[in-house]
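K.L.:
this is a predicted model, with the sequence first.
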Amino acid sequence: MSSDETPVTPASSPFHQEPNPRDEAPQYVLPMVVRIEKTEPPARTDALETAARAVLVMLSDERSLGDGEWAAAMRDWQDARIRKVVRRARGAEWRKASALPGITVTGKSAEVRVFPPVPLDGWPKELAKLQVSGTDLDDPAEPGAPDPLAPVLWLNPELAMSAGKAMAQAGHGAQLAWWDLSPVQRTAWREADFALSVRVAPRGEWAALTSSGLPVVRDAGFTEIAPGSCTVVADHPGLRGR
C-alpha cells in the first residue's frame, strides 16, 4: 500500500505541510514487501511492528550512510517526501524478491524485506508486478499492553486502514522518531534491536497524543484516507516531555 507523510511541525520546518522544496525534488519511494503465505499469514500487529523495525534497520545500515552503496538513493529519498509502498509476496515471488539487494527483518510471525529507494517509475520488475492489495491481516489474539519503557507507535483509533497502509504509516512514525533522536539515543535503540510496539491508541487519549509535542504523521491522502489525516504518533521515551 502506497503512503506518503507530512509530520506535524512548526511552519519554519522543511517538513511543514505547506508546499516546499521537498515537493519539487525528484520523488523516490522505499519499497517494502511483506511475506503472506496462504496457509500461514503473519499476525497484523507483528507485521506492523516488523515493518517499522525494517525502516529503522535500513536507515541505520552502514550501506545507507556516508559513502555506502545505498547512501545516495537514501539521501535523494529523504530530500523529498518519504514515500513507502508495501506489497505482498509468497512462494516463488518472495524468493525472487529476496534475491534483490535489500534487508529482511523478521518478527514473531512476520517477514518484511525492505529495499533501497527507487524512483517512482523505476521499480525493479520483480517488485513492480507484486500486488499492493490483499494485505488484510488479523491478530489471532488481542495484543497485550505495550512496554511503557519502550517506544510505542500509536495508531489513530478513528481510521480504518488495511494492514499494508498501516505498515507504511508505522514506518513513517518510526522514521520521524529516528530523525528527532540524538546520536546516543539512536545507538541505544539500535543496540536494543529497535524494540518497539504498535498499538491502536485509546480513543480518549488520541487528542492529547497529537498535541503532546511527539512526532505526528499526517498522510498525503494518496490512498484509503483523507489528505492531512493524522495517522501515527511516535511515542519514544527519549522524546517525551520535550
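P.N.:
Okay, I see it.
K.L.:
from here on, just use CA atoms for contacts and neighbour counts.
P.N.:
Noted.
K.L.:
just the strands in the chain please.
P.N.:
2-3, 6-7, 28-35, 83-89, 103-106, 111-114, 118-119, 152-155, 197-200, 216-218, 230-235 (DSSP state E).
K.L.:
so which of the ones you listed is nearest residue 21?
P.N.:
strand 6-7 (13.3 Å; C-alpha to C-alpha).
K.L.:
still on that earlier bit, could you dump the strands of the chain to JSON lines with mean neighbour count and distance to residue 43?
P.N.:
Shown next, in JSON lines, are those (neighbours: other C-alpha atoms under 10 Å; distance: least, C-alpha to C-alpha, whole Å):
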{"stretch": "strand 2-3", "mean neighbour count": "24", "distance to residue 43": "20"}
{"stretch": "strand 6-7", "mean neighbour count": "22", "distance to residue 43": "27"}
{"stretch": "strand 28-35", "mean neighbour count": "26", "distance to residue 43": "11"}
{"stretch": "strand 83-89", "mean neighbour count": "24", "distance to residue 43": "14"}
{"stretch": "strand 103-106", "mean neighbour count": "18", "distance to residue 43": "12"}
{"stretch": "strand 111-114", "mean neighbour count": "25", "distance to residue 43": "11"}
{"stretch": "strand 118-119", "mean neighbour count": "16", "distance to residue 43": "28"}
{"stretch": "strand 152-155", "mean neighbour count": "26", "distance to residue 43": "16"}
{"stretch": "strand 197-200", "mean neighbour count": "22", "distance to residue 43": "12"}
{"stretch": "strand 216-218", "mean neighbour count": "26", "distance to residue 43": "23"}
{"stretch": "strand 230-235", "mean neighbour count": "28", "distance to residue 43": "19"}
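K.L.:
next, the one to line up against it:
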Amino acid sequence: MNLLEPLAARYGPWQGTRPTEIAEEAPETVRAMPVVLRMEKAEPPRRTPLLEAAAAAALAVCLDERALPGGEWHDAVRAWVDGRIRKIARRARGAHWQAAQEFPGVTVTVDGAQVRALVPGRIAELPKEIARLQISGSDLPSDEPGPAPDDLPALLLNPEVAMTVGKAAAQVGHGTMLLASLLSPVELEAWGRSGYACSVRTPSVAQWKQLHPGDDPAGAWRSRRVIAVRDAGFTEVDPGTVTVLAHWP
C-alpha cells in the first residue's frame, strides 16, 4: 500500500475522487515533518544539491519499509499524511547535525550536500535536540547547476516567487510526495531504485508559464506529467501560491 494515496485524492481530484476536507487542527495536535539541513559554517553546501537532497529525503521517509503497515513508522507517517503535510526545515551543523542522526529518519547526500528528513510527529512533542535547531536566519546564494538530466523527475521553482532555502526545501519535498502519489507502482519502484533522485531547477518565466497546469490540471498531468504544488500560506508566500511544478520525465 502506498501511504501517499490520500494525497492523490486531495490534490488530484480529476481522478474520480473529491478532495478530502481537512478539519482545523488544535495547536497541540499539529503535526509536521522536521527536515534538517546540514549547513556547516566553514563549508556551506550549494543551494541546488541541498534542495535535491531535501526533496529525496522527504519522500524516502514516506516510502520507507518502516512506514508500511505494521512498520514502526507507519502510524506516525499515516497520521501526518492524513492531515496537512507540513514540513519545517531546520538548519544544523557540527554536533547538532550529528545529534539529529540519532532520531528516526532518512539522510540523503547529493554532491556533498546533506539533509535528514525525520519521521513526522506533533510539533509540541519535538525532542529538545530538534526543537532548538534554528528555522530561519541564514540562506544560500543561487548557484548555476547546469542543465537538468532528462531522465530524472524535475522540481521547478517558481521564478517569480522568492523563497528562503528552508521554504524551498519544504516545497520541493511536497513536490516529490505529490508526484509519487500519482505514479504507478512500477514507476514508483523504479524511482525508488535510484534513491528518489531528482533535479531542482528554476526555469525562465516563459518555461514556467508553458508548463503550468493552469485551469486544466487533469490535462497537464495526462499530456505533460506535471502537477502543481500550491502553498497553504503559513509562511513567506500568499495562500494558493504555486511554488513548485513537479514533472515526471
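P.N.:
Structure's in. What do you need? Because the structure is a prediction, the values reported are computed rather than measured.
K.L.:
mind checking what residue 133 of structure 2 lines up with in structure 1?
P.N.:
Alignment note (TM-score structural alignment): residue 133 of structure 2 maps to residue 130 of structure 1.
K.L.:
same question, residue 198 of structure 2
P.N.:
By TM-score structural alignment, residue 198 of structure 2 lines up with residue 196.
K.L.:
mind listing what the closest residue to that match other than its chain neighbours touches?
P.N.:
Leaving aside its sequence neighbours, residue 196 of structure 1 sits nearest to residue 151 (C-alpha to C-alpha, 6 or more residues apart in numbering; 4.9 Å). Taking C-alpha atoms under 8 Å, 6 or more residues apart in numbering, we find residue 151 of structure 1 in contact with 195-197, 234-237.
K.L.:
same thing with residue 58 of structure 2?
P.N.:
Neighbour list for residue 58 of structure 2: 35, 117-118, 173-174, 176-177 [criterion: C-alpha under 8 Å, 6+ apart].
K.L.:
that one -> structure 1?
P.N.:
Using TM-score structural alignment, residue 58 of structure 2 sits opposite residue 55 in structure 1.
K.L.:
next, count neighbours for the residue lying closest to residue 141 of structure 2 once chain neighbours are set aside.
P.N.:
For residue 141 of structure 2, ignoring the flanking residues on the chain, the nearest one in space by C-alpha to C-alpha, 6+ apart is residue 47 at 6.7 Å. Using other C-alpha atoms under 10 Å, residue 47 of structure 2 is surrounded by 20 other residues.
K.L.:
need the contact list for the residue opposite residue 44 of structure 1 in structure 2 once aligned.
P.N.:
In structure 2, residue 44 of structure 1 lines up with residue 47, judged by TM-score structural alignment. Going by C-alpha under 8 Å, 6+ apart, residue 47 of structure 2 touches 140-143, 165.
K.L.:
ok, the residues you listed in structure 1: which stay?
P.N.:
Shared with structure 1 under both residues aligned by TM-score structural alignment, their matches' C-alpha atoms under 8 Å, the contacts from these are 140-142, 165.
K.L.:
what residue is smack in the middle of structure 2?
P.N.:
For structure 2, the residue sitting closest to the mean C-alpha position, by C-alpha atoms, centre = their mean, is residue 173 at 0.6 Å.
K.L.:
with adjacent residues omitted, what lies nearest to it?
P.N.:
residue 55 is the one closest to residue 173 of structure 2 (C-alpha to C-alpha, 6+ apart), at 4.2 Å.
K.L.:
separation between that neighbour and residue 16 of structure 2?
P.N.:
Counting by C-alpha to C-alpha, to the nearest Å, the gap from residue 55 of structure 2 to residue 16 of structure 2 is 28 Å.
K.L.:
the two: who's more crowded?
P.N.:
residue 55 (31 against 8).
K.L.:
who touches that one in this structure?
P.N.:
Contacts of residue 55 of structure 2 (C-alpha under 8 Å, 6+ apart): 169-170, 172-176, 198.
K.L.:
wait, which of the residues you listed is closest to residue 79 of structure 2?
P.N.:
For the contacts of residue 55 of structure 2, the nearest to residue 79 of structure 2 is residue 174 (16.2 Å; C-alpha to C-alpha).
K.L.:
tell me the residue in structure 1 aligned with that closest one.
P.N.:
Per TM-score structural alignment, residue 174 of structure 2 is aligned with residue 172.
K.L.:
name the residue most distant from the centre of structure 2?
P.N.:
Distance-from-mean max, structure 2, by C-alpha atoms, centre = their mean: residue 42 at 26.6 Å.
K.L.:
need the helices for structure 1, in chain order.
P.N.:
21-24, 44-60, 71-79, 91-98, 125-128, 163-180, 183-191, 206-210 (DSSP state H).
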